[in-house]
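S.K.: sequence and predicted structure below; questions after.
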Amino acid sequence: MEYDVKDLGLAEQGKLRMEWAGQSMPVLKNIGERFKKEKPLSGMRIAACLHVTTETANLMRVLKDGGAEAYLCASNPLSTQDDVAAALVKEYGIPTFAIKGEDNASYYRHIMSCLDAKPHITMDDGADLLVTLHSEKKELIKDVIGGTEETTTGVIRLKAMAAKGVLSYPVIAVNDALTKHMFDNRYGTGQSTIDGIIRATNRLLAGSNFVVCGYGWCGKGLASRAHGMGANVIVIEVDPLRALEAMMDGFRVMPLAEAAPIGDFFCTVTGDIHVIRYEHFEVMKSGAIVCNSGHFNVEIDLDALYAKATARRMIRDFVEEITLPSGAHVNILAEGRLVNLASAEGHPSSVMDMSFANQALSAEYLVQNYKSLAKNVFKVPDPIDQEIARLKLASMGADIDVLTPEQVKYLSSFDMGT
């Protein structure tokens, strides 16, 4: 078996951490037990480009239990948990290609290693696997029946490909499932981003000005959690509806040019490029802390910052101090990459339980329905979304009411007025 991980000697530690995460993933466990019996993925080779974490590892085990040959590489150079990668290889026989801190050349080499497996299904977190397949391994596309995508950023890329007619197979936008983005993006990103910032800096949030760039589901979660820690939250938006929502939620809204001189913490969660630029850096307070929790590190224009810097030094793990010509300095966390995964452990396993349940069931859906699907981006079917919500509620000891026949009739009629 081919693989590329840091140290197989870390496998026992990784196995224990996988077990710990698995205890909070009852929905995925439930699906895994059915997969073991039914083997719905038999004969399928699945190449996954996801964050190599304890939660992802449990997904990979479920895919293998479902009969698939599963291959895994990292979707971010800094998000890999090396002990987990080792455990997947040594304890579970899953070919894994990921090392925390790998350079870009290694990152894409690992993607190519997964593609060398000649997959039938691709699983992405940011669409790098699919885009690489379409650009450098086109000869393998004929064997691919479909794919899935985990993130907002990836879905944006895939929809652009579909609009231009260059997407070569159907992809299910797992990110757009209600049981994914309403919970993973909001509660997962919200908590894990704060966790990453605190682990990296050990700075107090209470009383600070915390600037959140973007008020989508991730931004909403981050703003809420920063507020809960006592920060004064400022929201930056370009969408008037989202800006209005942020105002109604009790946050200040202003252009970044106004927030830059007063902010203590800045975090981008937009999915767009160069949100924080040098014009903002040069007016920030000395000591300002800047990070990103969007998928790619392009949200912060680091090249422009580095070009103007008079000095750079790593002042502590995951914190780079950049000195500006004025003598002031700003602190960049985790090289501008996902701070929640680079300097912490990513989303809590209980919320990833639903996200990865969507991945597993979407893979099963592709196997069953790919012949009838066009080369486009599709939402997760509503019955899958509903079933995951039902299973999650049951695992939490909650139950809900059922409509009476009278209520069903009323909701489907038009002649019952006042």
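M.R.: Thanks, I have the structure now. Please read all numbers here as calculations on a predicted model, not as lab measurements.
S.K.: only C-alpha atoms from now on, for both contacts and neighbour counts.
M.R.: Will do.
S.K.: count the residues that sit near residue 165.
M.R.: 11 (other CA atoms under 10 Å).
S.K.: three-state assignment of it?
M.R.: Here residue 165 is recorded as coil under DSSP: H, G, I helix; E, B strand; the rest coil.
S.K.: also this one, for the comparison:
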Amino acid sequence: MKALENSIIKDISLAPDGRLKIDWVKAHMPVLNRIREQFEREQPFKGLKVAISLHLEAKTAYLAKVVQAGGAEVTITGSNPLSTQDDVCAALVEDGVTVYAKHNPDPAEYKELMVKTLETRPDLIIDDGGDLVSILHSERPDLLEQVRGGAEETTTGILRLKAMEKEGKLQFPMVAVNDAFCKYLFDNRYGTGQSVWDGINRTTNLVVAGKTVVVVGYGWCGKGVAMRAKGLGANVVVTEIDAIKGVEAYMDGFRVMPMTEAARIGDFFVTVTGNRDCIREEHFKVMKDGAILSNAGHFDVEVNIPELAAAAVSKRTVRKNIEEYELADGRKIYLLAEGRLVNLAAGDGHPAEIMDMTFALQAMAIKYVNDNYEKIGNNVLNVPYEIDEQVARYKLQSLDITIDRLTEEQKAYLDSWTEH
């Protein structure tokens, strides 16, 4: 089997467990199932190679299988060392997908697995955090020529892409899936909100009700985390650098203050900014004994871990995915999942029904790029509204929900400026 010969995974014998996981999510992803049927008929990727870098768990695996059903030769790697599930990797290999991924590789191996994915010379890319695109442009420009374009999953990745675009460095079009309505309204808000607390709760086994939760950043992910914390009975504090979002958090019923103040009162901290050093040395100095730190941004830089380690006199693992840092004055600060994405490194990520819409957008976005790459330029593009709206309609249909349509008279009224 070609995929098995080429792949680098932990253990092919784990495949049966991975297949059960993939079958479970497939049963709860009706939008992606519908797109798979379309792809099987139309074969939009016939003869093409698609490289994917996403959190490699069951829902991602099913996206890979949908793209494969469209005729593509698919190669996949993980976008975070701790979120890769080895049994899911094995099941994908058995299904003919080439996989370069293992759970928790060292940094050098993690990078090498990404490079191997790119060395398959893909025509299309699905990226998460911008690593594949960054490596292509900075380290392996020899592999750029064949790439037609791709799609990006996250806020962090889009920031990197827009920086490349601004400098005139981006060599192919990339669709900003994260900025689509059916992504940020549901995935970022409801998906992140639920999965972050799934990860924190299963990891700590501590009560949230009555505690003070500090949410660092009030974008769509922060909104979801705060909303779910409130539902669990927490007292929620929001820190922000954006005045408009600060007002929004206040009007949503949350206390808003700078991190220097929030650090003193927080029991749980969740960073969701896409930026670095949001919690750092000055904050560690004033935190409560027993404060719990977690991150839901893409990279493990939102909590300054080197500064935390430097302030500590000892460090030990006290529970799976919980590291205890004891400071000189005896206070203990706990870091979850090494500061990586707590919902994936210490959980199973977003619910299947949520990722159904996001991955439907990914699949349709790379089809759009493939159909139009010669004329759309080397830019960061929004998901066309028609694709966004179609995914929403498929979702409503799967729920057996219908909505109204405008009458011809209503359309004429809205298009008129003279008769109102």
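M.R.: Cool, the structure landed. In this text the structure is predicted, and so the values were computed from the model without any measurement.
S.K.: tell me how the two chains score on TM-score.
M.R.: After superposition, the two chains reach a TM-score of 0.99 (TM-score structural alignment, normalised by the length of structure 1), with 416 aligned residues with a CA RMSD of 0.7 Å.
S.K.: the aligned partner of residue 39 of structure 2 in structure 1: what's its closest spatial neighbour, skipping adjacent residues?
M.R.: Aligned counterpart of residue 39 of structure 2 in structure 1: residue 35 (TM-score structural alignment). Spatial nearest neighbour of residue 35 of structure 1, excluding adjacent residues (CA to CA, 6 or more residues apart in numbering): residue 66 at 4.4 Å.
S.K.: quick check: that neighbour vs residue 350 of structure 1, distance?
M.R.: Counting by CA to CA, to the nearest Å, the gap from residue 66 of structure 1 to residue 350 of structure 1 is 21 Å.
S.K.: hang on, the earlier thing: these two touch, right, the match of residue 39 of structure 2 and residue 65?
M.R.: Yes. The pair residue 35 of structure 1 / residue 65 is scored as a contact, 6.1 Å apart, by CA atoms under 8 Å.
S.K.: in structure 2, which residue is most central in space?
M.R.: By CA atoms, centre = their mean, structure 2 has its centre lying nearest to residue 154, at 5.5 Å.
S.K.: now check structure 1 for the residue matching that residue.
M.R.: Matched by TM-score structural alignment, residue 154 of structure 2 corresponds to residue 151 in structure 1.
S.K.: Provide a list of residues in contact with that match.
M.R.: 125, 126, 174, 175, 295 (CA atoms under 8 Å, 6 or more residues apart in numbering).
S.K.: excluding sequence neighbours, find me the nearest residue to the aligned residue in structure 1 for residue 10 of structure 2.
M.R.: Correspondence of residue 10 of structure 2 to structure 1, assessed by TM-score structural alignment: residue 6. Using CA to CA, 6+ apart and skipping residues adjacent in sequence, the residue nearest residue 6 of structure 1 is residue 99, 5.6 Å away.
S.K.: from the contacts of residue 151 of structure 1, which two are the most distant?
M.R.: Distance extremes for those: the farthest pair is 174 and 295 at 15.1 Å, using CA to CA.
S.K.: between the two, who's got more neighbours?
M.R.: Neighbours around residue 174 of structure 1 and residue 295, counted as other CA under 10 Å, are more numerous at residue 174. The numbers are 32 against 23.
S.K.: counterpart of that one over in structure 2?
M.R.: In structure 2, residue 174 of structure 1 lands on residue 177 (TM-score structural alignment).
S.K.: if I look at the residue nearest to the centre of structure 2, how far off is residue 114 of structure 2?
M.R.: In terms of CA to CA, residue 154 of structure 2 sits 18 Å off from residue 114 of structure 2.
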